[in-house]
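**Student:** how does the following fold in three dimensions:
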Amino acid sequence: MSDDRKRAYNALLTLLDDDSIQKKQKVDVSSEPTPSTETTHEAVEGYEDVVGEEDNVEEEEIDIQVEDDNEGDKQDPFELHFAHPKDFDEPTKWSSKHVTTLPKLGSRSLIQIPENIDSSNFSEDQDYTQLKEQQVLSKVKHRLHASFKGVNPEYSDLQLQFASPLLKYNDVLITNRDFTNTDEYLNMTVLHMLNHVYKTRDRVLKNNSTKNEVKEDLDEFRDQGFSRPKALVILPTRNTAYDFVSKVHQISGLRQMEQQKRFKEKFKAKSSDFSTKPDDFKDLFAGNTNEAFCLGIKFTRQAIKLYTSFYASDLIIASPLGLRLVMEGNKDGNSDFLSSIEMCIVDRMDAIAMQSWTNIKFIFERLNIIPRNMNDCDFSRVREWYLDNKAKYLRQNILMTQYLTPEMLSLFNKYCLNVSGKFRSRFNMDAVNLKMHIHQKFQRINPTSLKNDSQTRLKFFTNSLLPSLLKQAEPEGILLVAPNYTDFVVLRNYLERNDFSYVSMSEYSTPSQIGRGRTFFANKKAQIMLYSARLHHYRRYGIKGTRTVVFYGLPDNPEFYTEITRFLGRTVIDLQIDPDLLHVHALYSKWDALKLERIVGSKRVGQFIEGVSDTYELY
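**Tutor:** Sure thing, here's the model as predicted:
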């Protein structure tokens, strides 16, 4: 790894640690901050346990009476999808149909079904309608009923609609997951995950006992994968992991959880004073915001065991960065412990996208690969579809985000290939509510291809937009918002080469650089402030002195558009000037349709993308 890339990564760690100050480093435009396994993998919380020796894997078998509820029920989704699936070919072509019967998940939702496979073989219920409480409970282990009711006394309509694709073991992509519905989504997700883990372990333990009596290998004993972990949960911060594990503990029905003290010390922290920040910021950045962790969890009949070796765990909870560092940091550099993941949950994908999307792609590329080392594998117990390398077609992926990006959709299309179907929530979008009247000018650029988008955007900005802004009667107070770090570097280099009066603030700027830049801009000592959307994600600053906002590219998060545009409202109040003198300029292309729809609304987006004019104005 180059020195520039190492410095870039360390700069990101500086941003996440207010107590640490480093000098700003210049990063090449072609590079993206990536983790350095040479210096950081051993700092991942849980690393020493993950790579340690396995504990006594089968100790929970002693004196355990295994439940038989749902056992042998041919209509149970677990039986159809995992225990006894019919043989199938690799899905090749997918057909889509609209789902309008689950309005809480979106009136424009889609279900995708592989055309060359009969999906009814994997789920008896092909209707997508709101379930009743009893329908949910009939698919769940009895020992989870009481504990779940204690956590979730009443089912909401959203939960009962979410349960429809969830309990079918469909792949699910939820695009309205925010701080207002955290409990609704996570309670159902944790219940479903625990139900799967419990059914898997109960089947294994029961067959262990029966097999010892029969003394021969039978197909009915094929109940396992190559390795023990069955569920993988990917989360952005240690605090989100703490909250998730707390829900697991509450819903599991198990009173005892080992190593709670260590877990709380490493994952829980007192929140900073965010009284002036938006509610979504307070929710995401509460507590411990460290982004490097991994945690193995094992379930016995008596307790939940934390910090177990991955190979002895039922559940793995990790951040994208932490899991990647673990995989690259172990002596073999392999991902064998991910070979038998049957449920992959990624929550708060929008926050993860602000960290590094390359890490999440790195993980999905390594799920359900036949392991290199199978010395401890009992092949007489491995299910046929594992041996046939078809596990990735049965793995259920549950992806939840506040908003959808092209990168997320690409991940869903490329790595989520569930033969039972793929459900994607879609909503009609309203335009953002600025709560003020401001002149907004949307300028469409028309590159010949996606590859030429950056070049066309820069050319329009440098040749047309920026010169016109500098000819204004009062050209100060231009806030130039870069949607990503690559664009930030391109713009910074251009402004520097041409000796513009500017300051810049990015996620790699030190506190002193940020403070000085804000002061210079507010006092008109710099005409332009170059501002990174990623920095806004982590800090949510208010920028004084803003007279013109230029979105070089639209932000993925529509709240950022609203918050940054409202800087103009503060200028109106502070300087007592006419709002008609203040403007917003936003550049977009047809490849920004998802972002644009969240800002201008579903009714307008078609005209903005395909209309005859290249310029549209809102007030």
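**Student:** make it CA atoms for all contacts and neighbour counts henceforth
**Tutor:** OK.
**Student:** what is the distance between whichever strand or helix holds Thr486 and the centre of its chain?
**Tutor:** Here Thr486, judged by DSSP states H and E, is contained in helix 485-497. Distance, stretch centre to chain centre, for helix 485-497: 28 Å (C-alpha atoms, centre = their mean, to the nearest Å).
**Student:** that helix packs against which elements?
**Tutor:** strand 528-532 (3 or more C-alpha pairs under 8 Å, 6 or more residues apart in numbering; DSSP states H and E).
**Student:** can you pull the buried residues of the helix or strand following the strand it packs on?
**Tutor:** On the C-terminal side of strand 528-532, the closest following helix or strand by DSSP H and E is helix 533-539. Buried residues in helix 533-539, counted by 16 or more other C-alpha atoms under 10 Å: 533-538.
**Student:** next, the structure of the following sequence, for comparison with the previous one:
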Amino acid sequence: MSATKRANKRSPSNIPNAAARKAPTPSTKPLQKPQRSSVDKEQALNKTLIENYFDSHFSNNKNLEGDSSNAQPVKASVEALGTVLVSSSLPLSIPHESELPLQETLDALSVKARVIPLMAKLATAKSDELSIDRKAKKVKKDSNEESSVRLSPIHQSLFPIMNTYADVLLTTQTRENEVEMRQTYCLHTVNHVLKTRDRVLKNTARLNAAALASSSKDTSGEAEGTTEDAEDDDEDAGDVERNGNVIEYRDQGFTRPKVLILIPFKNIAFEVIETIIKLSGASQVENKSRFTSEFTLPPEEDGLDPTKPEDYQHDFRGNIDDCFRIGIKFSRRHMKLFSDFYSADVIVASPLGLRMVVGAEGDKERDFDFLSSIEVVVVDRCDMLLMQNWDHLQHIFQHLNLTPKSAHDCDFARTKSWYLDGRSALLRQSILLSAFPTPEINALMAKSCKNVDGRIKISKAYRGSVGEVVVQVPQMYNRITSPSLRELDDARFKHFVEKVIPTLKRGGLEQKGTIIFIPSYFDYVRVRNHLRDHHADLEVGELCEYTSNSDISRTRSNFFHGKTSILLMTERFHFFRRYKIRGCKHVVFYQLPEYAQFYAELMNGMDVGMESRCSVVYSVYDKFRMERVVGSDRVKKMMDKDTFMFA
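**Tutor:** Okay, here's the model as predicted:
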């Protein structure tokens, strides 16, 4: 029976238990490319990074029983990134800056040859067009400057880390380096899609040639097939199984999408997709005008208050719609945007936009089968997603790499064994990028990212935003204790009721001009209800993310003119509005903000008087927040003290 007929005849009900099949011999050593002729160049790039991790990581011979949690962590400092902590069973070492040209660096890292000149153009930010020789399928530059182009320190340090296919948690994202970080994961995305697609096309050609040879009773050997789209390089055919004279190539998943990129706003998605288009080398992009109109704003509408802080103007530039999803399909030199998910290679979406498709249990219309074969997931600006709805992101991760409910024209004869075994989540690479670490981000990495090759964490030390406070106001820090994290919210509320509220009514008089900053909306509601029920004599204003524009104006005016003595404010309100609240004489931090710059902004916006002061409530569970506000060195001392004051 020919391979084609055999594949069509096979169905899910006829597939034997993959676990019962004879297990292939585990690979003890990742596949390597031939060593470079120059020892100096090899040492400059780092020998462990020239291994072809794409082949070794996604091999059917992959040992999924390995435990990277027991691996000895390797810690080092990389100037361009920060502190890198590697917890992996792979023979990795920390990448260092190389003096090699871009061409040789990316070639050694197994980047597709046709992508390298495009990355060179992107790295140098040149606007000159590239001419494409379709016959040779190589990209040529009009100038000979390519040989001298080098990757930036961010590219050189971060891409080799991503290219290992281990999980990556990076918490050093800033306005200055985020563009290069996005270029890096876009390069990783395009390289992964092209490698996967070229392998499938080559193997399809081989199967067609083998079927043709079998029909003509030519059993002299396997025919070497070629396709117009597959690149003529030295890549092998992937995982091959032989059953008599029948050859099976296991190179696919249940569905086509392989990369998922989750982004908070359309303005970032526009930059990411534009970068992917440039790196793909596509000569034609379908639905490009629709993409531009939906993901950008007209010039007359794209304007922000110039008095707002620089980080606010940067984050909220352009289109800040947080509900979108778009599929990207690669085919030859053509790319299609807004492709159906089941025919797309890359999906770019916001957590809210994708959640509306995934749905929840009990919904009549929901679909998440297209997430069953995701091999790389990137979450950009996790810190901004915390200001939206973190539950949406967790919900999406819970629906990744599940066995689909329908076949969706899947060729089970070519499906990789670990998909059939329901263990594809162990091979999925998760890349989380954030401006700072939080317990929520760490928990997502620990619970939902189970990469068998371990994880790499990148962090940095903080000087503390308390040094940016210019007003001369005493800042009193009071530590609360709690037997467990579960009881922390009650302990914090009890401290607020017993210790903080009495200070707001000294001598029977209200302490006017007091802002109570509460990061969590749930804590905000709890405090608001308590003040309404038990302290109705206090004039309290409310500002949260759900407050209407008219109520915001009225509340700010009343607070400035003294008609309202106390103002409750959430962190999300300040994140999305960034108003300077006039009339503030005292600040009470129910909990420190996630964004350390908010602390300095509120303090510097005070109308300082003789009795002005700041009060902060913290616990040992607030170490991440404390570190960003008071600094990495000082936080260790403050965790052991009940009170601490900055004057």
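**Student:** quick one: contacts for the residue nearest the centre of structure 1?
**Tutor:** Central residue of structure 1 (C-alpha atoms, centre = their mean): Met349, 1.5 Å from the mean position. Counting by C-alpha atoms under 8 Å, 6 or more residues apart in numbering, Met349 of structure 1 makes contact with 236, 399-402, 408.
**Student:** let's see it at 7 Å
**Tutor:** 400-401 (C-alpha atoms under 7 Å, 6 or more residues apart in numbering).
**Student:** show me what it aligns to in structure 2.
**Tutor:** Counting by TM-score structural alignment, Met349 of structure 1 corresponds to Cys382 in structure 2.
**Student:** how near is that match to Thr171 of structure 2?
**Tutor:** 9 Å (C-alpha to C-alpha, to the nearest Å).
**Student:** which residues do the two both contact?
**Tutor:** Joint contacts of Cys382 of structure 2 and Thr171 (C-alpha under 7 Å, 6+ apart) are 433-434.
**Student:** give me the number of residues near the residue nearest to Glu594 of structure 2 when sequence neighbours are not counted?
**Tutor:** Nearest residue to Glu594 of structure 2, sequence neighbours excluded (C-alpha to C-alpha, 6 or more residues apart in numbering): Arg625, at 5.8 Å. Neighbourhood size, Arg625 of structure 2 [other C-alpha atoms under 10 Å]: 22.
**Student:** what do we get in structure 1 for Arg625 of structure 2?
**Tutor:** Match for Arg625 of structure 2 (TM-score structural alignment): Lys595.
**Student:** can you check Phe368 of structure 2 too?
**Tutor:** Using TM-score structural alignment, Phe368 of structure 2 lines up with Ser335 in structure 1.
**Student:** give the contact list for that match.
**Tutor:** Contacts of Ser335 of structure 1 by C-alpha under 7 Å, 6+ apart are 327, 366.
**Student:** from Asn368 of structure 1, how far out is it?
**Tutor:** 9 Å.
**Student:** over to Lys215 of structure 1?
**Tutor:** 30 Å.
**Student:** repeat that for His536 of structure 1.
**Tutor:** To Asn368 of structure 1, His536 of structure 1 is 37 Å away according to C-alpha to C-alpha.
**Student:** and if you look at Arg598 of structure 1?
**Tutor:** Taking C-alpha to C-alpha, one finds Arg598 of structure 1 at 35 Å from Asn368 of structure 1.
**Student:** could you tell me where stretch 304-318 of structure 1 falls in structure 2?
**Tutor:** Counting by TM-score structural alignment, stretch 304-318 of structure 1 corresponds to residues 335-349.
**Student:** now stretch 381-400 of structure 1
**Tutor:** Using TM-score structural alignment, stretch 381-400 of structure 1 pairs with 414-433 in structure 2.
**Student:** find me the equivalent region of the lengthiest helix in structure 1 in structure 2.
**Tutor:** As assigned by DSSP state H, the longest helix anywhere in structure 1 is helix 182-214. Using TM-score structural alignment, helix 182-214 of structure 1 lines up with residues 178-210 of structure 2.
**Student:** distance from that stretch to structure 1 after superposition?
**Tutor:** Once fitted to structure 1, stretch 178-210 of structure 2 is off its aligned match by 0.7 Å on average (mean C-alpha distance after the TM-score superposition for structure 1).
**Student:** and that stretch, how far out from the chain's middle?
**Tutor:** Distance, centroid of stretch 178-210 of structure 2 to centroid of chain: 20 Å (C-alpha atoms, centre = their mean).
**Student:** and for stretch 639-647 of structure 2?
**Tutor:** 35 Å.
**Student:** which positions within it qualify as buried?
**Tutor:** Those would be Met639, for stretch 639-647 of structure 2 by 16+ other C-alpha under 10 Å.
**Student:** what does Lys471 of structure 1 align to in structure 2?
**Tutor:** Under TM-score structural alignment, Lys471 of structure 1 pairs with Arg506 in structure 2.
**Student:** now its match: how far from Phe493 of structure 2?
**Tutor:** From Arg506 of structure 2 to Phe493 of structure 2 the distance is 20 Å (C-alpha to C-alpha).
**Student:** between those two, which has more neighbouring residues?
**Tutor:** Ranked by neighbour count (other C-alpha under 10 Å), Arg506 of structure 2 and Phe493 place Phe493 first, with 17 against 10.
**Student:** and the more buried one, that one's in a helix?
**Tutor:** Yes - checked against DSSP: H, G, I helix; E, B strand; the rest coil, Phe493 of structure 2 lies within a helix.
**Student:** so what's the residue lying closest to Lys450 of structure 2 once chain neighbours are set aside up against?
**Tutor:** Excluding its sequence neighbours, the residue lying closest to Lys450 of structure 2 (C-alpha to C-alpha, 6+ apart) is Leu426, at 5.4 Å. Contacts for Leu426 of structure 2 (C-alpha under 7 Å, 6+ apart) come out as 450-452.
**Student:** reformat these as CSV; add distance to Glu487 of structure 2.
**Tutor:** Shown next, in CSV, are these (distance: C-alpha to C-alpha, whole Å):
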residue, distance to Glu487 of structure 2
Lys450, 29
Asn451, 32
Val452, 34
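**Student:** show only the entries of those found in helices.
**Tutor:** Among the contacts of Leu426 of structure 2, no member falls in helices (DSSP H).
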